[in-house]
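Colleague: return a 3D structure for these sequence lines:
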Amino acid sequence: MESYKQEFIEFMVDCQVLKFGEFILKSGRKSPFFMNAGAYVTGAQLRKLGEYYAKAIHEHYGDDFDVLFGPAYKGIPLSVATTIAYSELYGKEIRYCSNRKEEKDHGDAGILLGSKLADGDKVVIIEDVTTSGKSMEETVPIIRAQADIKIQGLMVSLNRMERGKGEKSALEEIKELYGFDANAIVTMEDVTEYLYNKPYKGNIYINDEMKEAIDNYYAQYGAK
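Modeller: This is a model prediction of the structure:
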């Protein structure tokens, strides 16, 4: 596993974005872990988060894109932080773009925030986590309605590796449905492998009991 991925796992734990215990998800599933990207609240945290996204995006897409699109609302700070980090790390200016939940009809009218999209633009979508692919049902039509663009792919922070609407993971379903790549900075398999019985700052976040709970969860809800 790349060192930046190991650092990102520790970063999620440090920021209390990734927690272990018993949680009820929006889907109704009872999960032994939970991720809340809303827990990134400081400038230093957002700056570091942007760097991790930038490194993962560069690994998967190189410089072959023009715009980072962050769907409202959580995707907005992600796209801003990552465009800044990408410029600093790789010396290429990437534009950021997001959507409004409601189209504005005065002043800076329209549904977009940030850069406009133009014919020929190559776009990478950036989100926190995708469990069902529902957000793509809203986001992809908005992007494709703006111009003759190409969506290079989707980058999320954590691949939960659980079933979407069918037997495959949400990211795999997105690949098949929309025809573009979908990746994550880390997978839950990476997290489990890295933290299992590993002391970190005085705690063992995934001990034998938690590992069993995670294994049982994936036996029931894991993607095939």
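Colleague: from now on I want contacts and neighbour counts done on CA atoms only, so please keep to that.
Modeller: OK.
Colleague: so Tyr40 is in contact with Val13, correct?
Modeller: No. Judged on CA atoms under 8 Å, Tyr40 makes no contact with Val13 at a distance of 11.1 Å.
Colleague: which helix is the longest one in the chain?
Modeller: Determined from DSSP state H, the single longest helix within the chain is helix 43-61.
Colleague: which helix or strand lies directly C-terminal to that helix?
Modeller: On the C-terminal side of helix 43-61, the closest following helix or strand by DSSP states H and E is strand 67-70.
Colleague: now do the helix or strand just after that following strand against helix 43-61, angle only.
Modeller: Later in the chain than strand 67-70, the nearest helix or strand by DSSP H and E is helix 75-90. Using axes from the mean of the first three to the mean of the last three CA atoms, to 10 degrees, the inter-axis angle of helix 75-90 relative to helix 43-61 is 70 degrees.
Colleague: buried residues, helix 75-90. List them.
Modeller: 75-86 (16 or more other CA atoms under 10 Å).
Colleague: still on that earlier bit, what does the longest helix of the chain rub up against?
Modeller: Residues from elsewhere that reach helix 43-61 (CA atoms under 8 Å, 6 or more residues apart in numbering): 4-5, 8, 15, 40, 77-78, 81-86, 89, 152, 155, 157, 184-185.
Colleague: same thing with stretch 108-115?
Modeller: Counting by CA under 8 Å, 6+ apart, 95-104 sit against stretch 108-115.
Colleague: and that stretch, how far from the chain's centre?
Modeller: A distance of 23 Å separates the centroid of the chain from that of stretch 108-115, by CA atoms, centre = their mean, to the nearest Å.
Colleague: let's compare: structure for the following, please.
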Amino acid sequence: MHSHQRDFIELALAHEVLRFGSFTLKSGRVSPYFFNLGRISSGAAMLRLSRAYAAALQASGLSFDMLFGPAYKGIPLVATVACAMADAATGRDLPYAYNRKEAKDHGEGGLLVGAEPRGRVVIVDDVLTAGTALREAIGLLRNAGANPVAALVALDRQEVGPSGRSAVADLEHESGVRVIPLVTVRDVMAYLETDPARSGTLADMRDYQSRYGVH
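Modeller: Below you'll find the predicted structure:
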């Protein structure tokens, strides 16, 4: 496990982004864990989160030209990840853009805000569930003449969906866009193995993944 992945998991636990118990998901499945990146709500936590995203992007080896954040959660993420990239060892000053949910009919108008979409674009978002926001972002970028090449997200739950594939595999198959998660649920379980106090939680997660996880 990379250091940025370990730091992200510790951040998620400290801010209860990652919680354990019994949670009914939209799919109807009862999950032993729940993930909500919206609980990151302070400057220090957001800085730490953006640095983890930037490290994951650098570790991916991907070639890209700019960043894009889908409304709404992707907007603060893309701005802070751009800052973290500029401050990272590479010191890379990247342009970024984001979209509105509804087109503005006055001023500059339109759906897109920020830098003009161009070249190879990485979409920065929180999680991939149904993938609706990411699919909309891919369409927006392509319509604007850009080439979305990857989506950077926080967690891959690695669960089988209605298609028989995971949500990540579905998006990659349908769009040709690579999905880069900071961590997978298997990474989370590997981290929990180091904490004897989490043995019950780990057993529940293993049972859940044995029933619903991709293999």
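Colleague: in strands, which of the contacts of stretch 108-115 of the first structure fall?
Modeller: 95-104 (DSSP state E).
Colleague: name the SS class of the residue nearest the centre of the first structure, please.
Modeller: With distances taken as CA atoms, centre = their mean, Val156 lies nearest the centre of the first structure, 1.8 Å away. Three-state assignment for Val156 of the first structure (DSSP: H, G, I helix; E, B strand; the rest coil): strand.
Colleague: which residue in the second structure aligns with it?
Modeller: Using TM-score structural alignment as the criterion, Val156 of the first structure maps onto Val153 of the second structure.
Colleague: endpoints of stretch 14-30 of the first structure, how far apart?
Modeller: End-to-end distance for stretch 14-30 of the first structure, by CA to CA, to the nearest Å: 23 Å.
Colleague: chain center to that stretch, what's the gap?
Modeller: Distance, centroid of stretch 14-30 of the first structure to centroid of chain: 16 Å (CA atoms, centre = their mean).
Colleague: can you pull the buried residues of it?
Modeller: Within stretch 14-30 of the first structure, the residues scored as buried using 16+ other CA under 10 Å are 15-20.
Colleague: in those, find the pair that's most separated.
Modeller: Farthest apart among the buried residues of stretch 14-30 of the first structure by CA to CA are Cys15 and Phe20. That separation is 13.1 Å.
Colleague: could I get the full set of strands for the first structure?
Modeller: Ranges of strands within the first structure are 18-24, 30-35, 67-70, 95-104, 110-114, 122-126, 150-159, 181-187, based on DSSP E.
Colleague: using JSON lines, please lay out the ones you listed together with distance to Val140 of the first structure.
Modeller: Formatted as JSON lines, the strands of the first structure follow (distance: least, CA to CA, whole Å):
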{"stretch": "strand 18-24", "distance to Val140 of the first structure": "27"}
{"stretch": "strand 30-35", "distance to Val140 of the first structure": "24"}
{"stretch": "strand 67-70", "distance to Val140 of the first structure": "10"}
{"stretch": "strand 95-104", "distance to Val140 of the first structure": "11"}
{"stretch": "strand 110-114", "distance to Val140 of the first structure": "13"}
{"stretch": "strand 122-126", "distance to Val140 of the first structure": "9"}
{"stretch": "strand 150-159", "distance to Val140 of the first structure": "9"}
{"stretch": "strand 181-187", "distance to Val140 of the first structure": "13"}
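Colleague: pick the most buried one from these.
Modeller: Most buried of the strands of the first structure, by mean neighbour count (mean count of other CA atoms under 10 Å): strand 67-70, with a mean of 27.
Colleague: now it on the second structure. Mean distance?
Modeller: With mean CA distance after the TM-score superposition for the first structure, strand 67-70 of the first structure departs from the second structure by a mean of 1.1 Å once superposed.
Colleague: how near is Ile24 of the first structure to Phe33 of the first structure?
Modeller: For Ile24 of the first structure, the distance to Phe33 of the first structure - CA to CA - is 10 Å.
Colleague: coming back round to it: and the buried residues of helix 75-90 of the first structure as TSV, adding distance to His58 of the first structure?
Modeller: Below are these laid out as TSV (distance: CA to CA, whole Å):
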residue	distance to His58 of the first structure
Gly75	18
Ile76	19
Pro77	19
Leu78	15
Ser79	14
Val80	16
Ala81	15
Thr82	11
Thr83	12
Ile84	13
Ala85	11
Tyr86	8
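Colleague: among those residues, which one sits closest to Lys175 of the first structure?
Modeller: Gly75 (19.4 Å).
Colleague: list the contacts of that closest one.
Modeller: 69, 98, 126-128.
Colleague: want to try a markdown table for the residues you listed, with distance to Tyr196 of the first structure as columns?
Modeller: Formatted as a markdown table, the contacts of Gly75 of the first structure follow (distance: CA to CA, whole Å):
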| residue | distance to Tyr196 of the first structure |
| --- | --- |
| Phe69 | 34 |
| Ser98 | 37 |
| Ile126 | 28 |
| Glu127 | 26 |
| Asp128 | 23 |
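Colleague: out of those residues, what pair is the most spread apart?
Modeller: Ser98 and Asp128 (14.0 Å).
Colleague: coming back round to it: for Leu195 of the first structure, find the nearest of the strands of the first structure.
Modeller: The nearest among the strands of the first structure, by CA to CA, is strand 18-24 at 11.3 Å.
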